[in-house]
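Chemist: my questions are about this predicted structure, shown below with the sequence.
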Amino acid sequence: MPNARENPHEYPRRILIAVTGLSPQIVTETLYALAVSPTASAFIPTEIHLISTRSGAEKARLALLSEEPGWFHRLSRDYALPPIHFSADTIHVLEDVNGKPLEDIRSPEDNRRAADGITGIIREFTADPDCALHVSIAGGRKTMGFFLGYALSLYGRPQDKLSHVLVSEPFEASLSFYYPTPASHVLEMPGGRLVDSAQARITLAELPFVSLRHGLPEALLTGRASYNETVEAARHALAPAELQIDLAARRIRAAGKTFPLPPAEFALLSVFARRALRGEAPLPAPAKESPDADWKNRYLVELRSIARPLGDLDGTAHALRNGMDGGYFSTHLSKLNKILRRELGPAAGPYLISDGGRRPRRYSLGLRPSAIRYDIPETAVRG
């Protein structure tokens, strides 16, 4: 039996989201295409949410939700649709930099505000595992449709769908057409031509999209990151892995993010980074209860290279006086990998110290030499 996550119509919360401008018809046209269907898998939304500018929101409210003409209510009655939550409260008006309703998208700042607003709405809805989204990019300005589609690409899940609605000629050009009526309903076209809306045909063109959600750190999935920040995180997650090591500042740059590491974990990472730079073989861990002098020496070399500003290393040297044992190694390796996963999310994989996945365990950093760079000359530290 197919997994319910692959069947959007089985989700308890089903949301139709659209951007609209001065043509609110796309809402009823898309709803008709989704819900008025002979198949058992018709996607009948439980909620409809619109994203628009101030003037677009007002036109949608008057055309769709008023008593007359109230085209959304007419469609629901004509086809006996179940209750769908759609009201002025589910029409989201984009805001300008001052928090006022956006009149139109005319400047770079308007563009940025629209992108952030649309991305935030999609991020919020996709955080609910019990909902499926159907996103229509048929209405609004082209930039709004682009941002809506791209936001779904960033955050979308398997149950979420993207579409564009197509209306047959000559109805596509009519501002009076809202959906194919079940009974004859005559419309006057520009030029005086009369047509029957019952003869209209609507096609929903589903648009496949590549989901980048798996490449985003958890903080971006649950936080309030901007559109640009989210796109940048996805870009770095998909880019070839590169590691930049700044010994003086005791920080690294990985997957486009710069962050510090504690000295002990920094030194351990540097051990493996230098070996990867030199093309050296993976290393076994120190034995559990048998201190290893070679491991102690290579580790202390790296620790001294970053500890000069920290002062005395006598405590660490004393703890490792007989060598490094497996307990010390595994504790700091676990902490290092935990920090990398926390900071980089799904992009952490290439930067983790791997045990090779089979016995006997051999540890290494899997990056190619050209992907590793130190911010000081290689000769400054001898390994």
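Modeler: Cool, the structure landed. As the structure is a prediction and not an experimental result, all values here were calculated from the model.

Chemist: going by C-alpha atoms from here, please, whenever you check contacts or count neighbours.
Modeler: Will do.

Chemist: mind jotting down where the strands sit in the stretch 201-350 of the chain?
Modeler: Assigned by DSSP state E, counting those that start in this stretch, the stretch 201-350 of the chain shows strands spanning 202-206, 243-246, 251-254, 257-260.

Chemist: nearest to residue 84, of those strands?
Modeler: Of all the strands of the stretch 201-350 of the chain, strand 202-206 sits nearest to residue 84, with 19.9 Å by CA to CA.

Chemist: so how far is that closest one off the chain centroid?
Modeler: Distance of strand 202-206 from the chain centroid (CA atoms, centre = their mean, to the nearest Å) equals 25 Å.

Chemist: what of stretch 331-341?
Modeler: On CA atoms, centre = their mean, the centre of stretch 331-341 falls 25 Å from that of its chain.

Chemist: same question for stretch 156-174.
Modeler: Mean C-alpha position of stretch 156-174 versus that of the full chain (CA atoms, centre = their mean) differs by 23 Å.

Chemist: ok, back up a step: got the strands of the stretch 201-350 of the chain as CSV, with distance to residue 316 columns?
Modeler: Supplementary listing: these in CSV, determined by distance: least, CA to CA, whole Å:
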stretch, distance to residue 316
strand 202-206, 61
strand 243-246, 22
strand 251-254, 20
strand 257-260, 20
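
Chemist: in contact with residue 252, which residues are there?
Modeler: Taking CA atoms under 8 Å, 6 or more residues apart in numbering as the contact definition, residue 252 lies against 243, 244, 245, 246, 258, 259, 260, 261.

Chemist: okay, now the closest residue to it other than its chain neighbours: neighbour count?
Modeler: Distance criterion CA to CA, 6 or more residues apart in numbering; nearest residue to residue 252, sequence neighbours excluded, is residue 245 at 4.6 Å. A total of 22 residues lie near residue 245 under the criterion other CA atoms under 10 Å.

Chemist: let me see the contact set for residue 245.
Modeler: 251, 252, 253, 372, 373, 374, 375.

Chemist: check it against this one:
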Amino acid sequence: MSLKNTNNFDGAGKRILLCVTGMTPQVVTETLYALAVTKSPPWVPTEVYILTTQRGADNARLMLLSESPGWFHQLCKDYALPPISFDASHIKVLTDARGLALLDIRDDQDNSDAADCIAQLVGKLTRDADSMVHASIAGGRKTMGFFLGYAMSLWGRPQDRLSHVLVSPDFESRSEFFYPTPYARVIPGAKGQDSLDAATARVWLGDIPFVRLRQVLPHKLRDNGDNFADAVRAANRALGDVTVIFETVQKKVLINDSVIGLPPTQFALLALLAWRLKRGEPALRAPFKDVDDDKWRSLVLRDLTACLGEFGIPQSLYDRLHASEPVDGLFSQQLAKLERAIKTSGVLPWQRLIERVRQPASSARQRSYRLALHAEQIVFKANPRDCGKLANA
């Protein structure tokens, strides 16, 4: 049996089948059969990778790659599949933090180590923009399948796929079954079981839709999937689980543990909005245009003194707030620069930190500003007291 259309991926790169397995390497041949033989049009991988434990790796080598039975090679021969890169080097053994092979996955530390190994390989295989990864979660411990599915959600691209393979119920518990053969092959029964013909088996491939979160990850984690837990935290934060910490003495702000470099005036403006949110104050209206908005100056000076201390306010801003002149230009300019700095940092790719609102009591054209957070997401550390006037601008 020959295959004509073996590639329905528009890209010119690799087509990679990635499976997690335990002591049942059959899921590899079953999935390959479903993709390359029953799928229309056929999808034949150019490479196959397995993620498994040490015991699973030994079993996979014996059952799939040996001269006998060598079920992977036999499947390719039976269905005249084109060359597929798959040898012992493509069987990746899960390891712990010391690089020692995991014999099995039994406790929390094993789960954590396995998750990191899966994340590393998925991150590596999805780095090539022209490749396509088809991941199967059918084998191995349930946690392995979960971690592979989650890793695909974190690093998967639009062209990547996730699936689970199923076989006819009578064949599920038969360790001698690896795929439906194009000829009769008897699988002997044991302990009261009937003998079966492998040619009569049916295989189904269930496509699993998944949410793709790759774009919310910081570039460092997107390109190097080294730590599963870090990637999960980064995705959660990018989607709304945000923490903003102000270290007021050092004039430093951390958004999701990343330091955002801000000039003093922009730092003060962000601290001002955060302080008002913490105190339950309404959104800060913009100063009136082209007039001396003394009420606004007094309000901002009061709140900045409360959150930074009088001597923690940047000198240039302190002077402007005490001068009887319009401040709308300064406010709009510094706000724009602040928003640009946050966006450029990449820590919040999917949301605005500063939102615009309209106060019911204000004019229809007058905007107000507040942080798009909850008060508990903001932390102020080391509120300074009279520590000397800062002469920075």
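Modeler: Nice, I can see it. In this text the structure is predicted, and so the values were computed from the model without any measurement.

Chemist: let me see the TM-score of these two.
Modeler: Overlay of the two chains. TM-score (TM-score structural alignment, normalised by the length of structure 1): 0.80; 367 aligned residues with a CA RMSD of 3.7 Å.

Chemist: gap between the closest residue to residue 217 of structure 1 other than its chain neighbours and residue 339 of structure 1?
Modeler: Excluding its sequence neighbours, the residue lying closest to residue 217 of structure 1 (CA to CA, 6+ apart) is residue 345, at 4.1 Å. Separation of residue 345 of structure 1 from residue 339 of structure 1 (CA to CA, to the nearest Å): 10 Å.

Chemist: check residue 206 of structure 1 too.
Modeler: Look at residue 206 of structure 1 and residue 339 of structure 1: by CA to CA, they are 40 Å apart.

Chemist: quick one, which of these two is more surrounded?
Modeler: Neighbour totals were compared for residue 206 of structure 1 and residue 339, and residue 339 leads with 19 against 14 (other CA under 10 Å).

Chemist: number of residues surrounding the residue nearest to residue 217 of structure 1?
Modeler: 19.

Chemist: let me see the contact set for the counterpart of it in structure 2.
Modeler: Taking TM-score structural alignment, the alignment pairs residue 345 of structure 1 with residue 347 from structure 2. Going by CA under 8 Å, 6+ apart, residue 347 of structure 2 touches 218, 238, 255, 256, 258.

Chemist: just among these, which is most surrounded?
Modeler: Top of the contacts of residue 347 of structure 2 by neighbour count (other CA under 10 Å): residue 238, with 22 neighbours.

Chemist: what residue of structure 1 matches up with that one?
Modeler: Using TM-score structural alignment, residue 238 of structure 2 pairs with residue 237 in structure 1.

Chemist: okay but that match is in contact with residue 216, surely?
Modeler: Yes: in terms of CA atoms under 8 Å, residue 237 of structure 1 counts as a neighbour of residue 216; the distance is 7.1 Å.

Chemist: which neighbours do those two share?
Modeler: By CA under 8 Å, 6+ apart, the residues touching both residue 237 of structure 1 and residue 216 are 346, 347.

Chemist: quick one, what contacts residue 177 of structure 1?
Modeler: For residue 177 of structure 1, the contact set (CA under 8 Å, 6+ apart) comprises 25, 171, 187, 197.

Chemist: which of the strands of the stretch 201-350 of structure 1 sits most buried?
Modeler: Stretch with highest mean neighbour count among those: strand 243-246 (a mean of 20; mean count of other CA atoms under 10 Å).

Chemist: just give me the mean distance for it relative to structure 2.
Modeler: Compared with structure 2 after fitting, strand 243-246 of structure 1 has a mean deviation of 5.1 Å; criterion: mean CA distance after the TM-score superposition for structure 1.

Chemist: centre of the chain versus that strand, how much separation?
Modeler: Worked out by CA atoms, centre = their mean, strand 243-246 of structure 1 lies 26 Å from the chain centre.

Chemist: so which of the contacts of residue 347 of structure 2 persist in structure 1?
Modeler: With both residues aligned by TM-score structural alignment, their matches' CA atoms under 8 Å, the contacts of these that structure 1 also has are residue 218.

Chemist: any chance of the contacts of residue 347 of structure 2 in JSON lines, plus distance to residue 102 of structure 2?
Modeler: As requested, these are exported to JSON lines (distance: CA to CA, whole Å):
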{"residue": "218", "distance to residue 102 of structure 2": "30"}
{"residue": "238", "distance to residue 102 of structure 2": "33"}
{"residue": "255", "distance to residue 102 of structure 2": "36"}
{"residue": "256", "distance to residue 102 of structure 2": "33"}
{"residue": "258", "distance to residue 102 of structure 2": "33"}
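
Chemist: between the contacts of residue 347 of structure 2, which is closest to residue 285 of structure 2?
Modeler: For the contacts of residue 347 of structure 2, the nearest to residue 285 of structure 2 is residue 255 (23.9 Å; CA to CA).

Chemist: how near is the nearest residue to that closest one once chain neighbours are set aside to residue 375 of structure 2?
Modeler: In space, and not counting its chain neighbours, residue 255 of structure 2 is closest to residue 244: 4.6 Å by CA to CA, 6+ apart. Here residue 244 of structure 2 is placed at a distance of 10 Å from residue 375 of structure 2 (CA to CA).
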